[in-house]
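*Asks:* Below are the sequence and a predicted model; questions follow.
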Amino acid sequence: MIELDNRTSLQIDIGIVEKIADFLTKKEIELIITDSQEMREINKTHRNIDKDTDVLSFPYEDMPMCPLGSIVISSFYVEEKAKELGHSQNDEFALLFIHGLLHLLGYDHEVDSGEMREKEAELIRKFNLPQSLIVRTEGNI
């Protein structure tokens, strides 16, 4: 189950992200859509990085009945990347959601040996999403 907090005017159909979440976990997920300014503030506060970003994940303590965590997605990046890469905002949103959800599930592309990228590719194929997440992240492994 996804608890959506959309703090922007971005109109997203969360049906696909609900399917992705249900496929990977039965735990509740808080999903926040915000603007670049708030995303920058969150990134600075929690990661000490003073710039905006596309997606952030905040896992909760693993306890029974506790939500899995929070995913924060920037509406600016959804709009810009969708336009730049020529796919829908819903597809871009789903790609960022996958990335954030895998972080909540313990994947970490910054330290693993490609497992997160492989899981992203698997989910992108399964849910028939554009391959652009793979292409744009391969150079950042």
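*Replies:* Noted; the coordinates are in hand. Numbering: from 1, shown residues only.
*Asks:* When you work out contacts or count neighbours from here on, use the C-alpha atoms and nothing else.
*Replies:* Noted.
*Asks:* A helix includes E3, no?
*Replies:* No - looking at E3 with DSSP: H, G, I helix; E, B strand; the rest coil, it is strand, so not inside a helix.
*Asks:* Quick check: which element contains the residue positioned nearest the centre of the chain?
*Replies:* With distances taken as CA atoms, centre = their mean, F97 lies nearest the centre of the chain, 2.7 Å away. Remark: F97 resides in helix 89-104, with elements defined by DSSP states H and E.
*Asks:* who touches the residue nearest to the centre of the chain in this structure?
*Replies:* By CA atoms under 8 Å, 6 or more residues apart in numbering, the contact set of F97 is V17, V55, I71, I73.
*Asks:* and the third one, which of the three is it?
*Replies:* For I71, the reduced secondary structure class is strand; criterion used: three-state DSSP.
*Asks:* try this one next to it:
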Amino acid sequence: MIELDNRTEKHYEFSRLETIVASLSDREIELILTDNDEIAQINREFRGIDKATDVLSFPSDPFPGAPLGSIVISVDKVASVAAELGHGEEEELALLFIHGVLHLMGYDHEVDEGQMRAKEEELIERFALPKSLIVRTLEE
């Protein structure tokens, strides 16, 4: 289940995201939709990186009944990347959401040996989405 905190004027259909999370976990996920200014502030505070990013993940400490964690997504980045790559904003949102959920589940593409990329590709195919964040980054 997704607990939504939409801090923007954007409105998306979340049924695909609910289906995605249900295929991966039975734990609740907080999804925060924000803009570039706020995500830059969060990125600076928690990662020491002074710029906007597309998605951030914050796993919860494990205890019985705990949510899996929180995912923060910039709707500004969703819109700009979707326009740049020629697919819909809801597809881009789903890609970023998958990326965030996998991080909450313990995957880390910066240190693993391709496991996160493989899992992302599997989910992208299952949910008929365009290229993933990791795949796009590796192609650059």
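*Replies:* Perfect, thanks for sending it. Predicted, not measured: the structure shown is a model, and the values here were computed from it.
*Asks:* circling back to that earlier point, in the second structure, what residues pair with the helix holding F97 of the first structure?
*Replies:* Residues 89-104 of the second structure are the counterpart of helix 89-104 of the first structure, counting by TM-score structural alignment.
*Asks:* my guess is I71 of the first structure meets L56, correct?
*Replies:* Yes - I71 of the first structure lies in contact with L56 (CA atoms under 8 Å); the separation is 5.8 Å.
*Asks:* any common contacting residues for those two?
*Replies:* With CA under 8 Å, 6+ apart, I71 of the first structure and L56 have common neighbours G100.
*Asks:* so V111 of the second structure, which of the three states?
*Replies:* V111 of the second structure falls in the coil class when you classify it by three-state DSSP.
*Asks:* how much space between it and I49 of the second structure?
*Replies:* 19 Å (CA to CA, to the nearest Å).
*Asks:* Check Q41 of the second structure too.
*Replies:* The spacing between Q41 of the second structure and I49 of the second structure, counted by CA to CA, is 9 Å.
*Asks:* What of H99 of the second structure?
*Replies:* H99 of the second structure sits at a distance of 19 Å from I49 of the second structure (criterion: CA to CA).
*Asks:* what does L17 of the second structure give?
*Replies:* Distance, L17 of the second structure to I49 of the second structure, by CA to CA: 28 Å.
*Asks:* higher neighbour count, the two?
*Replies:* A direct count of neighbours by other CA atoms under 10 Å for L17 of the second structure and I49 places L17 higher, at 20 against 13.
*Asks:* and the more buried one, that one's in a strand?
*Replies:* No - counting by three-state DSSP, L17 of the second structure is not part of a strand but helix.
*Asks:* Spatially nearest residue to it (excluding sequence neighbours)?
*Replies:* A94 (6.2 Å; CA to CA, 6 or more residues apart in numbering).
*Asks:* need the contact list for S60 of the second structure.
*Replies:* By CA under 8 Å, 6+ apart, the neighbours of S60 of the second structure are A66, P67, L68, G69, S70.
*Asks:* I'd like to know which of those residues are buried.
*Replies:* Using 16 or more other CA atoms under 10 Å as the burial test, the contacts of S60 of the second structure include P67, L68, G69, S70 as buried.
*Asks:* Aligned to the second one, what sits in the first structure?
*Replies:* So that's L68 of the second structure. Residue pairing (TM-score structural alignment): L68 of the second structure is matched to L68 of the first structure.
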